[in-house]
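**Q** missing the sequence, but the structure's below:
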């Protein structure tokens, strides 16, 4: 599930309208997601909202317990979502949420048959946002560095965050979750906790290392307050910076680069992956760096690099 869930990802479902047996199981499922699967609050909220929507639909059809779920109910629920104009990506994700839920029901003895095992779902369109060219990425950092020449704490912080996002391709949620001790300057690697609290180490280069040093020595001490804690990146009030502030920063800085597409932190992640592959990195290494659970996700970036090669060939080759 994407860390940037679409606006239509949450059903307007009031869980209090559910029959008591359904509401009770939904609460137990939410506790399972939190305590046993250790999912993020955002992911738990999205999963439980999807399942709540399914149970609400089932109750309107006369169901009162999770054992009343059947394949026809699941299919009619998805069909209703389609008539409401939900995207293929949202439909695919909700079908997955239903299958995970019905499998859990069987595994925990709450239902005799996994009715979701045969539930199909439309294939989501796997499209990537635009990415920066290498020169645009350099201009982005250079523009931010120019504004930070006065040594202001916020300017030094912004440069360090941009350098680290581009150098590592980490997610914005992973960036804001970093603590000071997660940065290993001896080896120039950063320890990241990704989806499902899976830990990985991601290397970064000398430019990012220099920017981090400036920030930690000359910027961060000026923003420290009593409640700052170990957070690596701080907001103007001294607390751990939030994702919204980082997204605003990235969009604002990229707007200063002539001709660059308007992308956010996730676009910088795609940019990093694309440039790694164009520079000769193998897919498996890029998969590890980005923290993708499946190599198929990483393979999406090969389409970007192939398209660029094709355009370059058509523009440059006399017999293209």
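**A** Cool, got the structure. None of the values given here were measured: they were computed from a predicted structure. Numbers count the residues shown, from 1 in each chain.
**Q** Going by C-alpha atoms from here, please, whenever you check contacts or count neighbours.
**A** Fine.
**Q** now the strands for the protein?
**A** 183-184, 189-193, 199-203 (DSSP state E).
**Q** Nearest to residue 289, out of the ones you listed?
**A** strand 199-203 (5.8 Å; CA to CA).
**Q** Outside of that closest one itself, which residues are in contact with it?
**A** Residues from elsewhere that reach strand 199-203 (CA atoms under 8 Å, 6 or more residues apart in numbering): 168, 187-194, 288-289, 291.
**Q** Make JSON lines from those and add neighbour count to it.
**A** JSON lines is the format used below for these (neighbours: other CA atoms under 10 Å):
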{"residue": "168", "neighbour count": "23"}
{"residue": "187", "neighbour count": "9"}
{"residue": "188", "neighbour count": "15"}
{"residue": "189", "neighbour count": "18"}
{"residue": "190", "neighbour count": "23"}
{"residue": "191", "neighbour count": "17"}
{"residue": "192", "neighbour count": "23"}
{"residue": "193", "neighbour count": "20"}
{"residue": "194", "neighbour count": "19"}
{"residue": "288", "neighbour count": "16"}
{"residue": "289", "neighbour count": "17"}
{"residue": "291", "neighbour count": "23"}
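**Q** Between all of those residues, which two are separated the most?
**A** Farthest apart among these - using CA to CA - are 187 and 194, which lie 20.2 Å from each other.
**Q** and residue 248, how far is that from residue 223?
**A** Residue 248 sits 19 Å away from residue 223, taking CA to CA, to the nearest Å as the criterion.
**Q** which one of those two has more residues nearby?
**A** Taking neighbours as other CA atoms under 10 Å, residue 248 and residue 223 compare with residue 223 leading, 16 against 12.
**Q** quick one on the thing from earlier: for residue 55, which of the strands of the chain is the nearest?
**A** Per CA to CA, nearest to residue 55 of the strands of the chain: strand 189-193, 32.7 Å.
**Q** what's the angle from that closest one to strand 199-203?
**A** 150 degrees (axes from the mean of the first three to the mean of the last three CA atoms, to 10 degrees).
**Q** So which elements touch strand 189-193?
**A** Secondary-structure packing of strand 189-193 (3 or more CA pairs under 8 Å, 6 or more residues apart in numbering; DSSP states H and E): strand 183-184, strand 199-203.
**Q** okay, now the one to match up with it:
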């Protein structure tokens, strides 16, 4: 039976890049995750890298490692989940190649992903949204549902309550949404999403006043139904690229994502307020703060990349970082 070192080598050199065909960035993230874990085992548990056994990656140790990442290194929940994803994927690989470790693998895969702290707005980068839409593209109904949910910045209840007549697909395409306090707003749709909606309407029948999306019983789809569709395609997109797409999310995260993306595109904050249906611009300003934080993280990441194995001298690094900050 192979030990930890042999299994990790097979996982990183054979399974991840060849059998799973994951991207180079994801493969690098997996390698980094194990490098950090091995360093933690050495410093925190006194286990040298050459002495690590499969049993040392116990559920207790992995949970402690995740807490250390969050509490000591100060990384966000999303980054903790990226590290945990690598470990869980390794457990799946080991369970298939060495069935004797099935019980161990099951315990490790039971470690839960971190949740964003209360008050932290969850949103997805454009790349993640694209991967989710790509997963749903083979189903006209689900493709249109998720496309409208994101592109209109709608609340899940607004899409669930929408009628076929609320869609106007002649240029410029729009959707009419009934929001909080029975407020109605007309939201523009991009050509791509208008095409998704057009394809869906053409493939389905229904009176103009009938629900836009129905469930298997022919009744208007509910929040749970939309959430199920989203989670299904998020899981598929996460499988395709776990570094970009989180393991799970919720419909309101697409609304947050649209708002952040509008801010990042330098759209006027007053327009975004009206687009999102906010009663006060103060609510909309939250997304401007999020966008600023994401830009700052990009600068910090660039700094980390410069520091690790960089050919630049300290003076060069300082000049480059100053240039990056001026872009914010």
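**A** Sure, I can see it. Computed from a predicted structure; not experimentally measured.
**Q** Superposed, what's their TM-score?
**A** TM-score for the superposed pair, counting by TM-score structural alignment, normalised by the length of the first structure: 0.54. Supporting figures: 183 aligned residues with a CA RMSD of 1.9 Å.
**Q** Save the contacts of strand 199-203 of the first structure as TSV, and put in distance to residue 72 of the first structure too.
**A** Listed next are those as TSV, based on distance: CA to CA, whole Å:
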residue	distance to residue 72 of the first structure
168	45
187	56
188	54
189	50
190	48
191	46
192	42
193	39
194	36
288	40
289	42
291	37
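**Q** and which of these is nearest to residue 158 of the first structure?
**A** residue 168 (15.4 Å).
**Q** Quick check: closest non-adjacent residue to the aligned partner of the closest one in the second structure.
**A** By TM-score structural alignment, residue 168 of the first structure lines up with residue 152 in the second structure. Once flanking residues are discounted, residue 152 of the second structure sits nearest to residue 187: 6.1 Å by CA to CA, 6 or more residues apart in numbering.
**Q** what does residue 298 of the second structure align to in the first structure?
**A** Aligned partner of residue 298 of the second structure by TM-score structural alignment: residue 312.
**Q** Make TSV out of the helices and strands packed on strand 189-193 of the first structure and add mean neighbour count.
**A** Shown next, in TSV, are these (neighbours: other CA under 10 Å):
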stretch	mean neighbour count
strand 183-184	17
strand 199-203	16
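**Q** Can you say which of the ones you listed is nearest to residue 28 of the first structure?
**A** strand 199-203 (27.2 Å).
**Q** related to what we said a few turns ago, who's in contact with the match of residue 298 of the second structure?
**A** Counting by CA under 8 Å, 6+ apart, residue 312 of the first structure has no contacts.
**Q** would you list every one of the helices in the second structure?
**A** Using DSSP state H, the helices of the second structure run over residues 4-10, 24-45, 59-71, 77-97, 102-109, 126-136, 140-151, 156-160, 191-203, 223-240, 251-264, 269-276, 281-307, 314-327.
**Q** Specify, as a residue range, where the fourth one falls in the first structure.
**A** The alignment of helix 77-97 of the second structure onto the first structure (TM-score structural alignment) covers no residues at all.
**Q** Report how many residues lie close to residue 128 of the first structure.
**A** Residue 128 of the first structure: 13 neighbours (other CA under 10 Å).
**Q** same question, residue 206 of the second structure
**A** Residue 206 of the second structure: 12 neighbours (other CA under 10 Å).
**Q** How much space separates it from residue 86 of the second structure?
**A** 46 Å.
**Q** again, but for residue 204 of the second structure
**A** Distance from residue 204 of the second structure to residue 86 of the second structure, by CA to CA: 41 Å.
**Q** Same check on residue 231 of the second structure?
**A** 20 Å.
**Q** which residues does the alignment partner in the first structure of residue 284 of the second structure contact?
**A** Alignment note (TM-score structural alignment): residue 284 of the second structure maps to residue 298 of the first structure. Contact analysis of residue 298 of the first structure by CA under 8 Å, 6+ apart lists 283, 286-287, 292.
**Q** mind redoing it with 10 Å?
**A** Residue 298 of the first structure sits next to 270, 273-274, 283-288, 290-292 when contact means CA atoms under 10 Å, 6 or more residues apart in numbering.
**Q** now do residue 198 of the first structure
**A** Residue 198 of the first structure sits in contact with 192, 291, where contact means CA under 10 Å, 6+ apart.
**Q** Translate it into the numbering of the second structure.
**A** Match for residue 198 of the first structure (TM-score structural alignment): residue 183.
**Q** I figured residue 275 of the second structure was touching residue 152, is that so?
**A** Yes - taking CA atoms under 10 Å as the definition, residue 275 of the second structure is a contact partner of residue 152 at 8.0 Å.
**Q** Mutual contacts of the two, please.
**A** 186-188, 259.
**Q** which two in the residues you listed are spaced the farthest apart?
**A** Checking those with CA to CA, the most distant pair is 186 and 259, at 16.1 Å.
**Q** hang on, the earlier thing: turn the strands of the first structure into JSON lines, columns for distance to residue 131 of the first structure.
**A** Formatted as JSON lines, the strands of the first structure follow (distance: least, CA to CA, whole Å):
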{"stretch": "strand 183-184", "distance to residue 131 of the first structure": "27"}
{"stretch": "strand 189-193", "distance to residue 131 of the first structure": "23"}
{"stretch": "strand 199-203", "distance to residue 131 of the first structure": "21"}
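**Q** Fine, thanks again, bye for now.
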